[in-house]
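>>> Below is the sequence, then the predicted model.
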Amino acid sequence: MVVIDEFAKDYLLGDLRELREAVVWKLEGLSEADVRRPLTASGTNLLGLVKHLALWESRYLGEVFGRPFSEPLPRWDDVAARGLDMRADESESVEEIVGRYRRVWVHADATVSALAVDARGFVPWWPRPEVMLFNVLVHRVAETARHAGHADILREQLDGATGEGR
């Protein structure tokens, strides 16, 4: 079983790493105004997607397993903060948000490396909160892929770039 467990963990982490890079690539070559430009009725923009992904990956591959990310984060149950992670305010630079996301990657990858694929975690905002690392890795790959798809559409709206072959 250990061979399959390590294969699953490495495979999922490899997919997550590729998706993270794809999301960050969507910001390359764009102006500050463009990465912040809301392109949907809800106000979704590229920089907000990166900020959102950083926050939730730090939670899922950090505090869920008792390994909190070292930088301050809003509490997951803070009703007043809901949705703020999808928008970057003017005080948050592109470099700051992307840098935080990259630091989250290091922390998340360390969590995955340190734990067995069946390590137990607790996701208080899920209906079935007792999880394993495997569940959370699958969730993070799915969610990051979902937002990478959003980023594809937003980037294409801005300048026509699709990221084909990347």
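Thanks, I have it.
>>> from here on, contacts and neighbour counts on C-alpha atoms
Noted.
>>> Tell me the buried residues in stretch 63-72?
The neighbour-count criterion (16 or more other C-alpha atoms under 10 Å) identifies 63, 64, 65, 67, 68, 69 as the buried residues of stretch 63-72.
>>> Check the offset of it from the chain's centre.
Centroid separation for stretch 63-72 versus its chain: 14 Å, with C-alpha atoms, centre = their mean, to the nearest Å.
>>> Kindly check the end-to-end length of it for me.
Criterion C-alpha to C-alpha, to the nearest Å; first-to-last residue distance in stretch 63-72 is 12 Å.
>>> Residues touching that stretch, excluding its own?
Contacts of stretch 63-72 with the rest of the structure, by C-alpha atoms under 8 Å, 6 or more residues apart in numbering, involve 58, 59, 61, 62, 104, 107, 111, 120, 121, 122, 123.
>>> let's bring in a second one:
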Amino acid sequence: MIDEFAKEYLHDELQSIREALVWKLDGLSEYDIRRPLAATGTNLLGLVKHMATWEARYFGEIFNRPFPEPLPRWQDFDGSDSWVTEDETRGQIIGFYQRAWQHADATIKELPIDAPGHVPWWPRPDVKLFNIMVHVLNDTTRHAGHADILREGLDGRTGVAAWAEQQIDTAAREAHFAQIEQAARGSRRS
């Protein structure tokens, strides 16, 4: 009984954070979702593409359930899953992510939480579905956090979904920022 509860709980959390990651694109221009916003080239649509690629891989080939579309070989990983070419559209990338999570959802639904899998690039490659669910949830949450910071830098919007978004009080944000800046500057006296 606890196995089904754990699986359902992890799966629900994963779906929620997937939706939050995609929501970070809402209302932004094509340029803003694609442009590099960190020294490493990190960008919003690239984060979605990256998660689609790895979710398809982790819930696919790890459990002998290959994703039905071509994926780059993990041995040849060159970072191309982390940015979007001029020819790839927002709709294509979001569609890829949705197909990847549908494939993952089928794996999660059909396999028991202790189903064995094999991740050849991990130091301890023999895993269970539970390990992969936790790993993908952690990775998606991490990248959704990156997306949250990138989005905040673009237009100040934060949150996990449109229903949770609050009106931006610019004056309050500026006062809060100034208070933190003052504390940081004051720390130099120590």
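Good, I have the coordinates. For clarity, every value in this text was computed on a predicted model and none was experimentally measured.
>>> so can I have JSON lines of the buried residues of stretch 63-72 of structure 1 showing secondary structure and distance to residue 6 of structure 1?
JSON lines is the format used below for these (DSSP: H, G, I helix; E, B strand; the rest coil; distance: C-alpha to C-alpha, whole Å):
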{"residue": "63", "secondary structure": "helix", "distance to residue 6 of structure 1": "22"}
{"residue": "64", "secondary structure": "helix", "distance to residue 6 of structure 1": "20"}
{"residue": "65", "secondary structure": "helix", "distance to residue 6 of structure 1": "18"}
{"residue": "67", "secondary structure": "coil", "distance to residue 6 of structure 1": "20"}
{"residue": "68", "secondary structure": "coil", "distance to residue 6 of structure 1": "23"}
{"residue": "69", "secondary structure": "coil", "distance to residue 6 of structure 1": "24"}
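>>> Secondary structure element holding the residue most central in space within structure 2?
Geometric centre of structure 2, nearest residue: residue 140, 3.3 Å, by C-alpha atoms, centre = their mean. When secondary structure is defined using DSSP states H and E, the element that contains residue 140 of structure 2 is helix 129-155.
>>> Next, the buried residues of that helix.
Using 16+ other C-alpha under 10 Å as the burial criterion, the residues of helix 129-155 of structure 2 that qualify are 129-133, 136-137, 139-141, 143-151.
>>> In structure 1, which residues correspond to the very next helix or strand once past it?
Scanning the chain past helix 129-155 of structure 2 towards its C-terminal end, the next helix or strand to appear is helix 170-186 (assignment: DSSP H and E). On structure 1, no counterpart of helix 170-186 of structure 2 exists by TM-score structural alignment.
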